[in-house]
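Asker: got a predicted model here, sequence first, then my questions.
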Amino acid sequence: MSGDTDLIKLYSSRILALAADIPHLGRLEAPDASVKRRSPLCGSTVTVDVTIQDGRVAEFGQDVKACALGQAAASVVGAAIVGTTQEQIETARDQLKAMLKTGGDAPDAPFDGLEVLLPARDYKNRHASILLSLEAAAEAMDQAKQVHCA
């Protein structure tokens, strides 16, 4: 019975509310870069589009086909990402990975809302889906930077 209680905690009302209201949902018409990431374990996918200006995310769009946890992560990322730098996104990605896999702290602001996913730490099969949005965003920023520098 404790397994059921743990799952109920995992899918808290806050996580479900985030999953139901994902900011910047949809694709950009003319992105500087687009990246699609897929979790091989569960099949969740996130496609991220970015435009950058002065080294920061100017516009962001995402197409999210993921479990509630992946959707919740995408929701937090979508709410926080406009105006951030590649370094901030990569730091948040690395901090989220550490939070899930090695007991690290939640990511720094503006991505500190990802703390809501702390209960997923014990569900290793969900980690890849949770990381998709930040991984795709980091890769898209790298691609966009190369386009702007070329």
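Answerer: Perfect, I can see it now.
Asker: switch to C-alpha atoms for all contacts and neighbour counts from now on
Answerer: Will do.
Asker: need the contact list for Leu41.
Answerer: Going by C-alpha atoms under 8 Å, 6 or more residues apart in numbering, Leu41 touches 125, 128.
Asker: secondary structure class for it?
Answerer: Under DSSP: H, G, I helix; E, B strand; the rest coil, Leu41 falls in the coil class.
Asker: ditto for the one 10 residues further on
Answerer: Taken by three-state DSSP, the conformation at Thr51 corresponds to strand.
Asker: helices along this protein, start to end?
Answerer: Taking DSSP state H as the test, the helices found in the chain are 2-10, 13-20, 68-80, 86-101, 124-149.
Asker: looking at those, which is nearest to Val116?
Answerer: Within the helices of the chain, the stretch nearest Val116 is helix 13-20; the backing value is 6.9 Å (C-alpha to C-alpha).
Asker: tilt between that closest one and helix 2-10?
Answerer: Using axes from the mean of the first three to the mean of the last three C-alpha atoms, to 10 degrees, the inter-axis angle of helix 13-20 relative to helix 2-10 is 60 degrees.
Asker: and helix 13-20, what other elements does it pack with?
Answerer: With contacts defined as 3 or more C-alpha pairs under 8 Å, 6 or more residues apart in numbering; DSSP states H and E, helix 13-20 has these neighbours: helix 68-80.
Asker: which other residues reach the helix it packs on?
Answerer: With C-alpha under 8 Å, 6+ apart, helix 68-80 has contacts from 11, 15-24, 44, 60-62, 64-65, 110-111, 113-114, 117, 126, 129-134.
Asker: quick check: the most centrally placed residue in the chain vs Pro40, distance?
Answerer: Residue closest to the average C-alpha location in the chain (C-alpha atoms, centre = their mean): Ser133, at 3.0 Å. Distance, Ser133 to Pro40, by C-alpha to C-alpha, to the nearest Å: 15 Å.
Asker: ok, structure two:
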Amino acid sequence: MIDDLYSARILSLAANLPYAGRLSAPEGTGEKIAKLCGSRAIVDVDLDENGHVVRFAQDVKACALGQAGAGVVGEAAIGSRLAEIEAARDAMLAMLKSGGEGPEGRFEGLRILKQVADYPARHASSMVAIEALLDAVRQALKHHTDTRTNIAGAA
């Protein structure tokens, strides 16, 4: 049964991580660690003036499931906005915890991890990338707000 969990698609996503690395001087950085297994994702982002992710990088050290989730997140992050990422995270949690269908739209690829619902010990590792992206975007939005406030205050 666990062999079904590690499908060829999951292993392919895990092996081909898009946007691997770090950004120099990102506007936002998020880091999440799955305490049970130690899977870790660090995500860096820059946003445009409308809050869309325009630059993205991720440094992920995780099991195949965490890497696969990061693969999907890497494919979908550019162009995303906070509300989309929050909705994807919430739908992913519902998929893993209560039988939900999973994310829609640009993050629909995370549905590949639906079978992880049967393995509660793997839930946190599957979530590290999307949660790190969410934290990075929130931090970048705060950076944008702080920058606008500083500019307005200097005028």
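Answerer: That came through, no problem. Remember, predicted model here, so these are calculated numbers, not experimental data.
Asker: could you find the counterpart of Pro119 of the first structure in the second structure?
Answerer: Under the alignment (TM-score structural alignment), Pro119 of the first structure pairs with Gln115 of the second structure.
Asker: excluding its backbone neighbours, what's nearest the alignment partner in the second structure of Arg38 of the first structure?
Answerer: Under the alignment by TM-score structural alignment, Arg38 of the first structure pairs with Ile33 in the second structure. Excluding the flanking residues, the one nearest Ile33 of the second structure by C-alpha to C-alpha, 6 or more residues apart in numbering is Arg40, at 4.4 Å.
Asker: can you report how many residues neighbour that neighbour?
Answerer: Residues near Arg40 of the second structure, counting by other C-alpha atoms under 10 Å, number 23.
Asker: that one against Gly30, yeah?
Answerer: No: using C-alpha atoms under 8 Å, Arg40 of the second structure makes no contact with Gly30, being 10.5 Å away.
Asker: quick one: stretch 90-108 of the first structure to chain centroid distance?
Answerer: Centroid separation between stretch 90-108 of the first structure and its chain, computed with C-alpha atoms, centre = their mean, to the nearest Å, is 12 Å.
Asker: Lys124 of the first structure and Thr102 of the first structure: what is the separation?
Answerer: 11 Å.
Asker: now Pro110 of the first structure
Answerer: 21 Å.
Asker: the more surrounded of those two?
Answerer: Applying other C-alpha under 10 Å to Pro110 of the first structure and Thr102 shows that Pro110 carries more neighbours, namely 18 against 11.
Asker: list the residues that contact the more buried one.
Answerer: Pro110 of the first structure neighbours (C-alpha under 8 Å, 6+ apart): 80-81.
Asker: how long is stretch 101-116 of the second structure end to end?
Answerer: End-to-end distance for stretch 101-116 of the second structure, by C-alpha to C-alpha: 13 Å.
Asker: whoops, stretch 118-132 of the first structure was the one
Answerer: With C-alpha to C-alpha, one end of stretch 118-132 of the first structure sits 16 Å from the other.
Asker: so what's the gap between that stretch and the chain middle?
Answerer: Its chain's C-alpha centre and that of stretch 118-132 of the first structure lie 11 Å apart, by C-alpha atoms, centre = their mean.
Asker: quick revisit: now for the match of Pro119 of the first structure: which residues touch it?
Answerer: Going by C-alpha under 8 Å, 6+ apart, Gln115 of the second structure touches Leu5.
Asker: any idea how far it is from Leu93 of the second structure?
Answerer: Per C-alpha to C-alpha, Gln115 of the second structure is found 13 Å from Leu93 of the second structure.
Asker: what does Arg106 of the second structure give?
Answerer: Distance of Arg106 of the second structure to Leu93 of the second structure, given as C-alpha to C-alpha: 16 Å.
Asker: nearest residue to Ala58 of the first structure other than its sequence neighbours?
Answerer: Ile52 (4.9 Å).
Asker: now for that neighbour: what does it line up with in the second structure?
Answerer: Matched across to the second structure, Ile52 of the first structure falls on Leu47, judged by TM-score structural alignment.
Asker: give me the number of residues near the equivalent of Arg9 of the second structure over in the first structure?
Answerer: Aligning on TM-score structural alignment places Arg9 of the second structure opposite Arg14 in the first structure. Arg14 of the first structure has 13 neighbouring residues, counting by other C-alpha under 10 Å.
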